[in-house]
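A.B. asks: The following comprises the amino acid sequence and a computationally predicted model.
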Amino acid sequence: METIQKMYEHLIWANKRILASLHNIDEEQQEVIRLFSHILFSEIVWMARLQGIDSSKLPIWADVNLDFCEQLVKKNEENIISYLLIATKDDLEKTIIYKNSKGNEYQNTIREILTHVCLHGHYHRGQINTKLRSLGAEPEMLDFIHYIRS
């Protein structure tokens, strides 16, 4: 459970760094914001699934502005912390059955889902950094080891 906790502390930290970085670029870049909001919407979807809530109608892609992303960052942090406060080591091996947005049913362990959410966000934050660099902005240092050192 300690590793999962650290991974989510890193996820929250990385989301805040990307948010700050997007606030610092000269003009709003909808493509970059769309990628960032996808990370945030996906976190909402997976947290719903972990709590047994039907997520099949929740958006995973939407055109929103940076202010809306800021609200999602805060909401997701609260939801993640609340979930991890009650999750136990034994819970990690429990299987969750859920439907995706196309109505297909899947099942995974809580450990697999929690790991996926962290890796999914990290992948897309890397894409965001690539796009930031192409816009002439300095990419955010988001490596886990950098988080641990800071």
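C.D. replies: Sure, I can see it.
A.B. asks: Only C-alpha atoms from now on, for both contacts and neighbour counts.
C.D. replies: Noted.
A.B. asks: Quickly find the element holding I97.
C.D. replies: Secondary structure assigned from DSSP states H and E places I97 in strand 95-99.
A.B. asks: what's near enough to touch T115?
C.D. replies: T115 sits next to I4 when contact means Cα atoms under 8 Å, 6 or more residues apart in numbering.
A.B. asks: and the comparison structure, right after this:
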Amino acid sequence: MREMLRTLYGYQAWANNDLFEKLMLLDPQAQTVELHTALRLISHHHVVAEIFEAHLSGTKHRHTSDNTTETPTLDALRTSVTATDKWYQQFVLEVAADQLDEPVAFTFTDGDKGRMTRHEMLLHVALHSAIHRGEVSRILWQLSITPPWDTFAVYLHQTQPSRRQRELLPTG
């Protein structure tokens, strides 16, 4: 299970980076509304990742909502997302296997109480980010910009090109 989490968070960092590369193609003047919407969506999934980072590490987060008040710049958001991706990649390398199934109690930003295992939190963050990357990709399509090829299979084959070798395929 831990190996799958390591792979999942490698994929997440790869997919986030590819999305930022595509967002660099937007014209901030001509595509202001679309860029703003994309930044708000990414900021939201990033804030949620930061909140769950605090839950996972047993620390207090700084957020009072599931998004920032001000919209960050593309460069600032990219820097922050990259740092958080690195945190998650390191966390899944270091967390003890028995800690993954331990429930952790926390409070949502709206005041509701919650309890999830660390494993569930990690899955939530990755799936939540993927949903919002998909929304941003739809914005890119509407602007006639081909979005990144954000699929797990593409990630595996780009990062492990040997998977494309014929002898690895089953015969029959």
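C.D. replies: Alright, I've got the coordinates. Remember, it's a predicted structure, so these values are computed and weren't measured experimentally.
A.B. asks: Please state their TM-score.
C.D. replies: The pair, once superposed, lands on a TM-score of 0.92 when counted by TM-score structural alignment, normalised by the length of the first structure; 150 aligned residues with a Cα RMSD of 1.5 Å.
A.B. asks: Which neighbouring elements make contact with the strand holding I97 of the first structure?
C.D. replies: On a contact count with 3 or more Cα pairs under 8 Å, 6 or more residues apart in numbering; DSSP states H and E, strand 95-99 of the first structure meets helix 30-50, strand 105-109.
A.B. asks: Off-centre distance for the first one?
C.D. replies: Distance of helix 30-50 of the first structure from the chain centroid (Cα atoms, centre = their mean, to the nearest Å) equals 6 Å.
A.B. asks: ok so, going back, what's the strand holding I97 of the first structure aligned against in the second structure?
C.D. replies: The aligned range for strand 95-99 of the first structure in the second structure is 103-107, by TM-score structural alignment.
A.B. asks: That stretch vs the first structure, average offset?
C.D. replies: Superposed on the first structure, stretch 103-107 of the second structure shows a mean distance of 0.6 Å to its aligned residues (mean Cα distance after the TM-score superposition for the first structure).
A.B. asks: got a list of contacts for that stretch?
C.D. replies: 55-56, 113-118.
A.B. asks: ok, 6 Å please
C.D. replies: Contact with stretch 103-107 of the second structure is made by 113-117, as judged by Cα atoms under 6 Å, 6 or more residues apart in numbering.
A.B. asks: Could you list the buried residues of the strand holding I97 of the first structure?
C.D. replies: For strand 95-99 of the first structure, a neighbour-count test (16 or more other Cα atoms under 10 Å) marks 95-96, 98 as buried.
A.B. asks: can you check stretch 128-136 of the second structure too?
C.D. replies: The neighbour-count check on stretch 128-136 of the second structure (16+ other Cα under 10 Å) flags 128-130, 132-133, 136 as buried.
A.B. asks: and E102 of the second structure, what is it in contact with?
C.D. replies: The contact partners of E102 of the second structure, taken as Cα under 6 Å, 6+ apart, are T117.
A.B. asks: quick revisit: same list (the buried residues of stretch 128-136 of the second structure) but as a markdown table, adding distance to M24 of the second structure and secondary structure.
C.D. replies: Below are those laid out as a markdown table (distance: Cα to Cα, whole Å; DSSP: H, G, I helix; E, B strand; the rest coil):
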| residue | distance to M24 of the second structure | secondary structure |
| --- | --- | --- |
| H128 | 23 | helix |
| S129 | 19 | helix |
| A130 | 19 | helix |
| H132 | 17 | helix |
| R133 | 15 | helix |
| V136 | 13 | helix |
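A.B. asks: Roughly how far does the residue most central in space within the second structure sit from T159 of the second structure?
C.D. replies: Among the residues of the second structure, the one closest to the centroid is S129, at 4.1 Å (Cα atoms, centre = their mean). For S129 of the second structure, the distance to T159 of the second structure (Cα to Cα, to the nearest Å) stands at 20 Å.
A.B. asks: Alright, that wraps it up for me.
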